[in-house]
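J.: Sequence unavailable; structure follows:
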């Protein structure tokens, strides 16, 4: 479980192929003394298991299923990755509850500067129209964000300067893809109502 508050932007140092899986080694400024092999780390919003660890790096494996449903298959050496260790009891819940179970990818339709902030617009994927609501929560590349506005076709989020500079958002362009996770509460309500 995560909060959607990015703790570091790491960098992919190596990509190794297995039998359909990929192993990523990520350099980070996170305090790795608190992270053990087997721990979960949100990497661009994907809950991945630490399989190896060093002083300033850790490695995670991504299965074929994960590679098919996320942007991880686009990661290369030097890719910048939003990182968040798993939530521990007693920690501040600064964003919203994020599971790290990515639903798919969204393509950036527009990026507009609005004052010091940036507004990013995405098309709503088919079948998700009823799960994205104004002032609701969504996680994009592991970042907890508030949906600002929704039309029948698209939705927008506002990125404040702090988030823009302290995540990998500042390196994104129109046409780039981002992992998305719908708010957990919205998913369960939709399931109860028979919409999923």
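T.: Sure thing, it's come through. Not measured: the values here are computed from a predicted model.
J.: all contacts plus neighbour counts: C-alpha atoms, from now on.
T.: Noted.
J.: ranges for the strands of the protein?
T.: 8-17, 22-27, 40-43, 46-53, 57-62, 80-85, 104-114, 117-123, 137-140, 143-150, 154-159, 177-182 (DSSP state E).
J.: Throw these into CSV and include mean neighbour count, thanks.
T.: Shown next, in CSV, are the strands of the chain (neighbours: other CA atoms under 10 Å):
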stretch, mean neighbour count
strand 8-17, 18
strand 22-27, 22
strand 40-43, 24
strand 46-53, 20
strand 57-62, 21
strand 80-85, 25
strand 104-114, 16
strand 117-123, 19
strand 137-140, 26
strand 143-150, 20
strand 154-159, 20
strand 177-182, 22
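J.: got JSON lines for these, with distance to residue 94 too?
T.: Below are the strands of the chain laid out as JSON lines (distance: least, CA to CA, whole Å):
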{"stretch": "strand 8-17", "distance to residue 94": "15"}
{"stretch": "strand 22-27", "distance to residue 94": "25"}
{"stretch": "strand 40-43", "distance to residue 94": "15"}
{"stretch": "strand 46-53", "distance to residue 94": "18"}
{"stretch": "strand 57-62", "distance to residue 94": "25"}
{"stretch": "strand 80-85", "distance to residue 94": "12"}
{"stretch": "strand 104-114", "distance to residue 94": "24"}
{"stretch": "strand 117-123", "distance to residue 94": "20"}
{"stretch": "strand 137-140", "distance to residue 94": "12"}
{"stretch": "strand 143-150", "distance to residue 94": "9"}
{"stretch": "strand 154-159", "distance to residue 94": "16"}
{"stretch": "strand 177-182", "distance to residue 94": "17"}
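J.: try this one next to it:
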């Protein structure tokens, strides 16, 4: 379980293909603190550390993960948002994030609003996934508040700190981003669908 508060960013150092899977070798500021079999959210996607060598560590993305996320578009040099799993002796500063990407969205517009950035993202809306104003959404692993919400799209406002210390600053119109919708909203939506059938 995660909070959507990014600790640091990692850099993709090497990419190795193994059948349908991809092994990513990354470096980050806390590589030496990691352990084999540890869960680590990469752009909001929970991956398991499988190897640690000097300043690098490795994770494996299987075909299903590659289909549902933007990991297949990563290249050597790509900057990735990182978060280690939640410790229950601390504060929950973001919102409850599982590290399970629901789907990808497409960045439509990035507006510089003189000190903050307003980003509009579209996605394929279904009965299972929706957003509401002032609700929570995770974009590339970052816990954000929905500023505006419409059918199949939403906007978020990014403060300068988040812009500078995550990979948000690298986004451009047309980029694919990982989305995890609010877990409480997903349960409510499912219950409402069940009740409508009864």
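T.: Cool, the structure landed. All values derive from a computational prediction rather than experimental measurement.
J.: if we can go back for a sec, nearest to residue 68 of the first structure, out of the strands of the first structure?
T.: Smallest distance to residue 68 of the first structure across these (CA to CA): 8.7 Å, for strand 104-114.
J.: residues touching the equivalent of residue 121 of the first structure over in the second structure, list them.
T.: In the second structure, the residue paired with residue 121 of the first structure is residue 120, using TM-score structural alignment. Contacts for residue 120 of the second structure (CA atoms under 8 Å, 6 or more residues apart in numbering) come out as 107-110, 153-156.
J.: Quick one: closest of the strands of the first structure to residue 33 of the first structure.
T.: strand 46-53 (9.7 Å).
J.: Buried residues of the longest helix seen in the first structure, list them for me.
T.: As assigned by DSSP state H, the longest helix anywhere in the first structure is helix 184-192. Across helix 184-192 of the first structure, burial judged by 16 or more other CA atoms under 10 Å covers 184, 186-187.
J.: Wait, residue 84 of the first structure touches residue 10, no?
T.: No - between residue 84 of the first structure and residue 10 there is no contact under CA atoms under 8 Å: 10.0 Å.
J.: which residues do those two both contact?
T.: If you check residue 84 of the first structure and residue 10 against CA under 8 Å, 6+ apart, no residue is contacted by both.
J.: ok, back up a step: what range in the second structure matches the longest helix of the first structure?
T.: Going by TM-score structural alignment: helix 184-192 of the first structure matches residues 183-191.
J.: Mean deviation, the matching stretch versus the first structure?
T.: Aligned to the first structure and superposed, stretch 183-191 of the second structure gives a mean residue distance of 0.9 Å (mean CA distance after the TM-score superposition for the first structure).
J.: Now for the residue nearest to the match of residue 121 of the first structure when sequence neighbours are not counted: which residues touch it?
T.: Distance criterion CA to CA, 6 or more residues apart in numbering; nearest residue to residue 120 of the second structure, sequence neighbours excluded, is residue 155 at 4.2 Å. Neighbouring residues of residue 155 of the second structure by CA under 8 Å, 6+ apart: 118-121, 146-149.
J.: Pipe these into CSV and attach distance to residue 47 of the second structure per row.
T.: CSV is the format used below for the contacts of residue 155 of the second structure (distance: CA to CA, whole Å):
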residue, distance to residue 47 of the second structure
118, 29
119, 26
120, 27
121, 24
146, 26
147, 29
148, 31
149, 30
